[in-house]
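A.B. asks: with the sequence up front, the predicted model follows.
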Amino acid sequence: MTSITCNSKSIGIRLKQYFNEAKPFLMYCSFSFLFSFDPSEPFLVDYFTNVLGIDPEIVYQDIFPYWTYSYFAFLFIFGILGEFIGYKTIIIIGMVSKILTIAVLLTTNKLVYLILEQVTDGLSYAAYIVFLAYIYFSLDPNEYQKMSCRVNAGYLVGVVSSGLLGQLLVQKLPLVSLLSISCGTNILALILALTFTNHKSQQKFSIKETFTDLINTYKNTDILRWYIWSGIAISIHQIVLTYWQSLFLQINNDQNWNGYISASAYFFASFFAIIPSKLGNSINNIQNLVLVVFGLLGGALLMVMGFGLNLVISTFSLIIYNCCFEFMSPIVNVQIAKKLSSRIGLLFSFNIMIALTIQVLVQLTVGKQFLNLDIKSQFLYYGGCLFVLSFGFSVLFGFLFLKKKFFTKSNSVNDQTINYISINQDDDQEQQQQRENIDDDNLQDEIYLYKDSRSIERDERKPLILNQNEIHNKV
């Protein structure tokens, strides 16, 4: 009985320990999954145009841009607020906002409210960036890379499963039903967020210290390369996710396949998102190569989509492009987080703000204000941006490699010269020591000879002294 009791206690302890270790994984991945589970997302343009009766031109020019503006503004606001009120509170605000977004879509078709809906949706996604920083604070930094990849995989699985579900239901149910399902999953995500532990930055917020942290961060060349890459790549990726439905509509004029396309893109990307967690620190050895290769590949795929040869080729290009980005995303986040010592949430948010600034500039450039490009030409432009980025990194890394090689070679020559000089100095010192030893030996010999001569002299004088004593005694 005693052994059975001990075994049951040990099993209970092991199960409790296992649950404590698995609890963060289950909570964070489940939240990420529920946040991204939106069966209506692939058919959002269809909902605006066919259900709400909004002109497609108004959707792209007057409604969708407010998502970017809202996302940009609230990233900065939440990055600062997280330092004061904690990241959990920001996450809860974001989920409430996401529920309000769907509520607006379900109740009105007025333009001002649809713009407000984009504002609240951008707010919720800004809060999700704070959630990624929250993960860093709640775990050991060494576990962040694995958890970041797993959470990203959970997000992608949510997109895939919701896309497939939406594709299956869209033929049988109205789009309003898909929005209702999305609202239900968001409510579950809100309930889960309420169970999170609140984490705040250990440092008190100071504008001067924050500005100093930002300056020091951008002085670090290791972080700077990742910031530049993520700033441009994220901005291009956000634009692609916003406008790929419009591009495919021009290619095929049919949105019945959007659910399958979205699900496929994120299904395969979910496998690529896990790969960095398996590579570990070995990714540091090829990080420069990864930045260049994936930038070139992504640019080429966007250009293929821009040519718009047919729906199949464009679909495969979108899938491969999304796999490349989701592979790079956790790598970039981890490399940046490793170099940061404080204010993770604020600096993460500031990085995304830079990306959004670039996104706004790119959208203004291709829009009717400047180049006025059609949707296909825009994708060619986006691919060209990634090509220019990769070419710039290639030149930079090539220069750094040659500089390092030349510096190493010059150091080797200097080391050889120093060794030659030191060897000669050692030889001179050895010869000097030998001369000093010889002089010491000669001096010792002279001393010994002198002592011997004095000894002989004393021996010769001794008999004389004895004879004088004898004479004295006799007298």
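C.D. replies: Good, I have the coordinates. Numbering: from 1, shown residues only.
A.B. asks: all contacts plus neighbour counts: C-alpha atoms, from now on.
C.D. replies: Noted.
A.B. asks: which parts of stretch 374-386 are buried?
C.D. replies: For stretch 374-386, burial by neighbour count (16 or more other Cα atoms under 10 Å) applies to 375, 376, 377, 378, 379, 380, 381, 382, 383, 384, 385, 386.
A.B. asks: give me the element the closest residue in space to the first one that isn't next to it in sequence is part of.
C.D. replies: Closest residue to residue 375 apart from its sequence neighbours, by Cα to Cα, 6 or more residues apart in numbering: residue 247 at 6.0 Å. Here residue 247, judged by DSSP states H and E, is contained in helix 221-252.
A.B. asks: here's the one I want to compare it with:
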Amino acid sequence: MEPLEERARRRGIMLLSGGGWLIPTCLLCTYGFFANLRPSEPFLTPYLLGPDKNLTERQVFNEIYPVWTYSYLALLFPVFLATDFLRYKPIIILQGLSLIVTWFMLLYAQGTLAIQFLEFFYGISTASEVAYYSYIYSVVDSKVYQKVTSYCRTATLAGFTVGSFTGQILVSVGNWSLFHLNVISLTCVSVAFATSWFLPMPMRSLFFHQNANRRASKLMQVKGSSNRSCIKNEDLARVSESEDLEAQVPLNHKAHSTDDRVAEQTNINLLNVLRILWNDFLECYSSHTLLCWSVWWAFSTCGYCQVINYAQGLWEKVAPSSHSDIYNGVVEAVSTLLGAVAVFVVGYIKMSWSTWGELLLALFSLIIAVNVYLMESIGSIWVCYVCYILFRGIYMLLITIATFQIAANLNMECYALVFGVNTFIALVLQTLMTLIVVDSSGLGLDLFTQFKIYAGYFAVISLIFFVSGFYRLVKKCQRKQDTQQSSGT
């Protein structure tokens, strides 16, 4: 009979986690919940413009907020590589630490330069999210991927919703100051940081720390000696999963420690990693369907982030917090819940996305454009709130569909790569838009003009996908008619 220790090693991280998938999942969900439980976040703009920081609108919108966009873009790719090389957990700890620094500075830092540094640290935490969402796949069996993904995303959603509702109640009912809301936020992210230290350390990662069989397959692909495709193949996936368990056991574990032998067999250099990434990139984006959904993802996410970043500023212009009650917290919470409902509904929608997908993207992008335009043109805070809720709900619905359409035909390696590339392109576009439209070194436009541009941006997206979708629909109908005529003759 196989020894107990040997069986544990053959199951990889099971020995490290001490409880299969349950313990690391619970720890990661706890981290995600408290890291997003930040009651002060919906009130960030009023706080910066208020007596605590006493910054001007131009300083906040045109000099401070753009720093987050630039930092996120500059850090995304290095953090992505570091996440894989360091095997996730150190980057999750870094994210928790950067959140602590962010909220500590939010409490005590003064002046434009100090708050710009704050935005840089927040950019670190945002770029590090890749570690949170990919960690769990390295410590659990592939059979529970869907379950643990659902749990982790639900935890972050619940944390944000509870935080937003709590902030609103404390401001509206308890009459708490925004400074004390930030104290609660700092406490919550500190709990998340403490939790991150208890996460089990993964033994493998996607590129740098692979098992020997997968590494050989990857390098053969780079050299053109392998037929492995990024397009999902269920038989290959099952074989790969079986090989993962076998290859995690060193052949001579008595001569070396497990960790040393795994590192010796599985480490892969940076040059080969970059070659693998480039090879997978070319292979993935050769698919028209994947390219279409990815283009919408990148372009719409750029516009979405711009609207989200500056929505609080627009609300402050329409209804200043110094003269009226603000309901930013409840609006953020309701919009998140609506997005969650939309995400849930997606699982029950049955239709031919290959036929109607582009036209639906065009339709909903147009609705988004109308909502963004109404937010700045009507001049009513309640119209702003309603349009914002609809805007976020529609985007979450569409991005979930896009995620499913992209992931449905990809294996796990290419899944991570495509999502990373799409996010990077979105950030590049957002950086250009921020530099030209928002930054004081560019046009430095006021918020109302900015939102007109964002509305026009989504209208252009709608037009592009309507033309593309209509053209493909006509071509498909023509092919169908030609097939019917040829079969009739």
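C.D. replies: Structure's in. What do you need? Bear in mind that the values here come from a model prediction, so they are computed numbers and not experimental data.
A.B. asks: TM-score them against each other, please.
C.D. replies: The TM-score (TM-score structural alignment, normalised by the length of the first structure) is 0.75; 399 aligned residues with a Cα RMSD of 2.9 Å.
A.B. asks: aligned partner of the residue nearest to residue 375 of the first structure in the second structure?
C.D. replies: The equivalent of residue 247 of the first structure in the second structure is residue 314 (alignment by TM-score structural alignment).
A.B. asks: and that match, how many residues sit next to it?
C.D. replies: With neighbours defined by other Cα atoms under 10 Å, the count for residue 314 of the second structure comes to 23.
A.B. asks: residue 342 of the first structure touches residue 200, doesn't it?
C.D. replies: No - in this structure residue 342 of the first structure lies outside contact range of residue 200 using Cα atoms under 8 Å: 10.9 Å.
A.B. asks: of these two, which one has the most company?
C.D. replies: The residue with more neighbours, out of residue 342 of the first structure and residue 200, is residue 200; 19 against 15, by other Cα under 10 Å.
A.B. asks: can you tell me the SS state at that one?
C.D. replies: Secondary structure assignment for residue 200 of the first structure (DSSP: H, G, I helix; E, B strand; the rest coil): coil.
A.B. asks: quick one: what's aligned to it in the second structure?
C.D. replies: So, by TM-score structural alignment, residue 200 of the first structure is matched to residue 205.
A.B. asks: ok, residue 393 of the first structure next?
C.D. replies: By TM-score structural alignment, residue 393 of the first structure lines up with residue 465 in the second structure.
A.B. asks: residue 124 of the second structure and residue 134 of the second structure, how far apart?
C.D. replies: Note on residue 124 of the second structure: its distance to residue 134 of the second structure, by Cα to Cα, to the nearest Å, is 17 Å.
A.B. asks: meant to ask about residue 352 of the second structure, not that
C.D. replies: Distance, residue 352 of the second structure to residue 134 of the second structure, by Cα to Cα: 30 Å.
A.B. asks: how big's the offset between stretch 398-411 of the first structure and the second structure?
C.D. replies: Superposed on the second structure, stretch 398-411 of the first structure shows a mean distance to its aligned partners of 2.2 Å (mean Cα distance after the TM-score superposition for the first structure).
A.B. asks: in that stretch, which residues are buried?
C.D. replies: Per 16+ other Cα under 10 Å, stretch 398-411 of the first structure contains no buried residues.
A.B. asks: cool, and stretch 90-109 of the first structure?
C.D. replies: For stretch 90-109 of the first structure, a neighbour-count test (16+ other Cα under 10 Å) marks 90-102, 104-105 as buried.
A.B. asks: which residues in the stretch 151-300 of the first structure form helices?
C.D. replies: According to DSSP state H, counting those that start in this stretch, the stretch 151-300 of the first structure carries its helices in the segments 175-193, 207-219, 221-252, 258-279, 287-307.
A.B. asks: quick one: the last one to chain centroid distance?
C.D. replies: When distances are taken as Cα atoms, centre = their mean, to the nearest Å, helix 287-307 of the first structure is centred 18 Å away from the chain's centroid.
A.B. asks: mind listing what's buried along the regular element (helix or strand) spanning residue 354 of the first structure?
C.D. replies: Element membership for residue 354 of the first structure (DSSP H and E) is helix 344-366. Within helix 344-366 of the first structure, the residues that count as buried by 16+ other Cα under 10 Å are 344-360, 362-363, 365-366.
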